[in-house]
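[1] could you look at this predicted model? Sequence included:
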Amino acid sequence: MEVFSFLCLLFSLLPSLFLYYHRSTSNRKTHGHHKDFKTYPLIGMLLEFLRNRNRFLDWTTQVLGDCPTNTSAFHRPGNIHGVITANPANVEHVLKSNFENYPKGEQFIVRLQDFLGKGIFNSDGELWKLQRKTASYEFNTKSLRIFIMENVRVELYTRLIPMLTEAVQSHRILDLQDILEQLSFDNICKLAFNFEPGCLGGTRKTGTEFMRAFENAATLNAGRFLYAVPFLWRVKKALNIGSGATLRKSISIVHEFADTIIRNRLESGADNNEDDLLSRFIGKDENSTEFLRDIVISFILTGRDSTSSALSWFFWLLCFNPEVEQNILKELKEIRSRNRKTIGDSYSMEELRDMNYLHAAIS
């Protein structure tokens, strides 16, 4: 009886195995060998995933770079499947031109809920639209642009430039990405919440502690998508062990910091001051303290990581393209001469608009 059952199972699988073999060989003929994520019957790409999970970005970048469209489907046990892409046209289609057709979905939202709550990066539909509309209005105001110019100028002259100058004089090596993260973090807190964390230069211990906790929380939370056993993160969370315990502690520090920002804004009379993003959300009576916390965390995430990552890669690329660096310096020199400025003077918004080559290089 057991042999008969086994034969029935084998024959029922044969059509699937044949189709899998046919598709695999046709893909290799079309795209060349190893031009896609390796998949196996029943387990999908699980073996390759386990082999490369500690170098996930390098692995996926390599695979997608070999794909003709820089896009590939993936399958894992537990009904986990999807498409991963590094094609700018696809990214634009998903995030811009057809955004409403691509909700984040329950699997995504549940995994990030502890950290991001109902913030803009972890919400769909009307909740997302509310945050997007409020934020876009704030970030397009003239007063905000003036505030950005002044705040960045103060940060540069009182913190960043003295730090770099001291490092040159003492021949000290600095981690540029770490410094740019601190600079971006201070800027987004001041810009969005009118709060000064003093992280750059370590002038405030609480700001530095928060940044470390924020980094840990973001990394561990994203790691929930990389578990070979999909529900394992739930077990660790429930038992408060391993990465589950570390994540809980980090999120607690992040929440405490965000609550401090909200408390300070409420005590300072946010309703009478609409110069920052948080005040616009506080002005809406239906928003709870917990929702305001989600907003704070989400905008710190977008303001810190996106800016610091872009600038880190920009300076890294400049090191390998000295002719681009010289062209940028030439453009700055021409603008200085035209406006009778000297090296070290700050630029106005109008002068920034004249930096076409610099804009192109950053883009």
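    That came in fine, so what should we check first? Remember, it's a predicted structure, so these values are computed and weren't measured experimentally.
[2] please make it C-alpha for all contacts and neighbour counts, starting now.
    OK.
[3] gap between the nearest residue to Glu325 once chain neighbours are set aside and Ile173?
    Nearest non-adjacent residue to Glu325, counting by CA to CA, 6 or more residues apart in numbering: Leu318, 6.0 Å away. According to CA to CA, to the nearest Å, Leu318 and Ile173 sit 18 Å apart.
[4] out of the two, which sits in the busier spot?
    Higher neighbour count among Leu318 and Ile173: Leu318, with 14 against 9, using other CA atoms under 10 Å.
[5] wait, the more buried one sits on Ile328?
    No - Leu318 is beyond contact range of Ile328, at 10.1 Å (criterion: CA atoms under 8 Å).
[6] measure Ile241 to Trp233 for me?
    From Ile241 across to Trp233, the span is 10 Å (CA to CA).
[7] out of the two, which sits in the busier spot?
    Comparing Ile241 with Trp233 by other CA under 10 Å, the one with more neighbours is Trp233, at 22 against 14.
[8] for that one, which non-adjacent residue is closest in space?
    Per CA to CA, 6+ apart, closest to Trp233 is Arg224, 6.1 Å.
[9] now swap in Phe291 and tell me
    With sequence-adjacent residues excluded and distances taken as CA to CA, 6+ apart, Phe291 is closest to Lys118, at 6.7 Å.
[10] what's the neighbour count on that neighbour?
    22.
[11] can you tell me how far it is from Arg145?
    For Lys118, the distance to Arg145 - CA to CA - is 28 Å.
[12] got the contact list for stretch 76-95?
    Residues from elsewhere that reach stretch 76-95 (CA atoms under 8 Å, 6 or more residues apart in numbering): 42-46, 61, 64, 69-75, 99, 101-102, 230.
[13] I meant stretch 234-247, not that one.
    Here stretch 234-247 makes contact (CA under 8 Å, 6+ apart) with 216-217, 220-221, 233, 248.
[14] report the buried residues of it.
    By neighbour count on 16 or more other CA atoms under 10 Å, the buried set for stretch 234-247 is 237, 243-244, 246-247.
[15] okay, pairing it with this:
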Amino acid sequence: MFIRWKLRCDWKPLSSAGPASYPVIGCLVSFYKNRHRLLDWYTGMLSVSPTQTFVISRFGARRTIVTSNPRNVEYILKRNFSNYPKGKPFTETLEDFLGKGIFNVDGDLWYNQRKIVAHEFSAQSIRYYSENLLKEEVEKKLIPVLESAADNVDNMGVVDLQDLFRRLAFDLVCKVSLGFDPCCLDECSLEAPHPIMEAFDVASEVCAGRGAAPLSASWKVKRLFAIGSEKRLKEAMGRIHSFIADVIHDKKTKNSSGDDFLSKMVADGEEEGFMRDTIISFIMAGRDTTSAAMTWLFYLVSRHPDVEDRLVREVEFIKKDKELSKYETLKELKLLKACISESMRLFPPVAWDSKHAIADDLLPDGTQIRTGDRVTYFPYGMGRMASLWGEDRLDFKPERWISETEGGRVQALKNISPYIYPVFQAGPRACPGREMAFVQMKYVVASIVTRFRIRPTSMVPPVFVPLLTAHMAGGFNVFVCRRH
């Protein structure tokens, strides 16, 4: 009764830009009402905030500061990096999935893993990847699947492009990290997901649900009794751990000396749990991010045939006397890079990321930070701020990224601050695989657009789903038609 009386008599908003907040329960009511549209809800509040920042306080959860202010983002990710680690609340949410992998640790554990991982993204490694593994997977597996779809009169040339991209990415990341080919794009495998690929889907979905739960204690109760989604997570991780343990055992037994990431760690005598957690993080990042980005790119390009025509002309011009899979050739596809960057501005593979303050602080915009606060920067919302991208911010315009053209061809791109466009993070924790991701996306997209026209089967706008990494709800069913 006391609480009901307080709600009637003492309510007042804590911030004109933030959600309606009440005594005791904070903004729990607003959060629950908007739980299925958090991205747009947050974006709307940020767009009317004078500082592009707001505060959320709700019963059963930590105080959260959400910001799309580039000065704040730079401060959090770089200038005062040491005060904003992932933090225990974040790592606890993902520990059953990522363990002590690079995306779920801080301090020396993170630094040591980053040094090991960075070697896999040298220019030499990227060159070998594009000219061998990537080329083989695209030309021998992905393109034949699309050709078969285009020639299939009974099925009208329909495929789920998102599913194909996820299968492609899973095959590639398993080859790079494990030296193992799960053959997800083989004809006999297309009817059902690979069991380990499916287990990763379950783990990602459940852990994302943990982070979005209105009451943070709810998932811990389910885990304690191994019920509901937590039971699914436990079973999925059992399959993932068993699979990776078998691969590690096989490499140790055969004294494998391959070029894959795991073989190098085995040769260096790394501890088995460390190798397992590092590989899980490696697979999760490599599997989901590029497939999501390419899915949304093809959706946007299908709505802008003028951009598609320019892309085809660029690729055809570049490859007429050069090998497309060469690293140096892919660097010349500047319009394509602009299109990919613009697509990820609107639909970033990671919609938001949170840190946890270890000491009281003051953000550049004047926002007070308390010890233990969750501080979230918001790439999805930042891509939709008129103050950063103009009134046409919701339009797909690759021209935003272009600084110089000559003879109708893009010669140079703008250097946009990673604190305005933190799609690959920024500062010390900036994504080490950024260049390899661009190489993969450029080659795959260029290989497809010059051979096929891709058109959605439905005119209904797709739904962006922000799990640990984002995806398109229900897949992306498209018609595939040969271009020539």
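    Yes, it's here. Nothing here was measured: the structure is a model prediction, and the numbers come from that model.
[16] grab the longest helix from structure 2 for me.
    As assigned by DSSP state H, the longest helix anywhere in structure 2 is helix 272-302.
[17] which residue numbers in structure 1 go with that one?
    Using TM-score structural alignment, helix 272-302 of structure 2 lines up with residues 289-319 of structure 1.
[18] how far apart are the matching stretch and its match in structure 2?
    Stretch 289-319 of structure 1, aligned to structure 2 and superposed, deviates on average by 1.1 Å (mean CA distance after the TM-score superposition for structure 1).
[19] give me the distance from that stretch to the chain's centre.
    Taking CA atoms, centre = their mean, to the nearest Å, one finds the center of stretch 289-319 of structure 1 at 6 Å from the center of the full chain.
[20] pull out the buried positions in that stretch.
    291-301, 303-305, 307-308, 311-312.
[21] now do the same for whatever residue of structure 1 lines up with Gly211 of structure 2: helix, strand or coil?
    Residue pairing (TM-score structural alignment): Gly211 of structure 2 is matched to Phe225 of structure 1. Following DSSP: H, G, I helix; E, B strand; the rest coil, Phe225 of structure 1 is assigned to helix.
[22] just the one 5 residues further on next, same as before
    Each residue gets one of three states, and Pro230 of structure 1 gets coil by three-state DSSP.
[23] who's in contact with it?
    78, 224.
[24] how much space between it and Arg111 of structure 1?
    For Pro230 of structure 1 relative to Arg111 of structure 1 (CA to CA), the value is 10 Å.
[25] quick one, strands of the stretch 251-400 of structure 2?
    Taking DSSP state E, counting those that start in this stretch, the strands of the stretch 251-400 of structure 2 run over residues 353-356, 361-362, 368-369, 374-377.
[26] return the most buried member of these.
    Ranked by mean neighbour count, the strands of the stretch 251-400 of structure 2 are led by strand 374-377 with a mean of 24 (mean count of other CA atoms under 10 Å).
[27] contacts for that one?
    By CA under 8 Å, 6+ apart, the residues outside strand 374-377 of structure 2 that reach it are 62-68, 73, 84, 352-357.
[28] how close does the closest residue in space to Pro214 of structure 2 that isn't next to it in sequence sit to Lys334 of structure 2?
    Closest residue to Pro214 of structure 2 apart from its sequence neighbours, by CA to CA, 6+ apart: Tyr32 at 6.6 Å. According to CA to CA, Tyr32 of structure 2 and Lys334 of structure 2 sit 43 Å apart.
[29] and these two? Which one has more around it.
    Taking neighbours as other CA under 10 Å, Tyr32 of structure 2 and Lys334 compare with Lys334 leading, 21 against 13.
[30] list the contacts of that one.
    By CA under 8 Å, 6+ apart, Lys334 of structure 2 lies in contact with 410-413.
[31] identify the residue of structure 1 aligned to it.
    Taking TM-score structural alignment, the alignment pairs Lys334 of structure 2 with Asn356 from structure 1.
[32] distance check, its match against Leu332 of structure 1.
    Distance from Asn356 of structure 1 to Leu332 of structure 1, by CA to CA: 10 Å.
[33] common neighbours of those two, please.
    By CA under 8 Å, 6+ apart, Asn356 of structure 1 and Leu332 have no common neighbours.
[34] on that earlier part again, so the residue nearest to Phe291 of structure 1 makes contact with Val296?
    No - between Lys118 of structure 1 and Val296 there is no contact under CA under 8 Å: 11.0 Å.
[35] dump the contacts of Lys334 of structure 2 into CSV; add neighbour count as well.
    Shown next, in CSV, are these (neighbours: other CA atoms under 10 Å):
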residue, neighbour count
Val410, 19
Gln411, 15
Ala412, 16
Leu413, 17
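[36] can you redo these as TSV with distance to Phe464 of structure 2?
    Shown next, in TSV, are the contacts of Lys334 of structure 2 (distance: CA to CA, whole Å):
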residue	distance to Phe464 of structure 2
Val410	30
Gln411	32
Ala412	31
Leu413	27
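[37] off-centre distance for stretch 213-227 of structure 1?
    12 Å.
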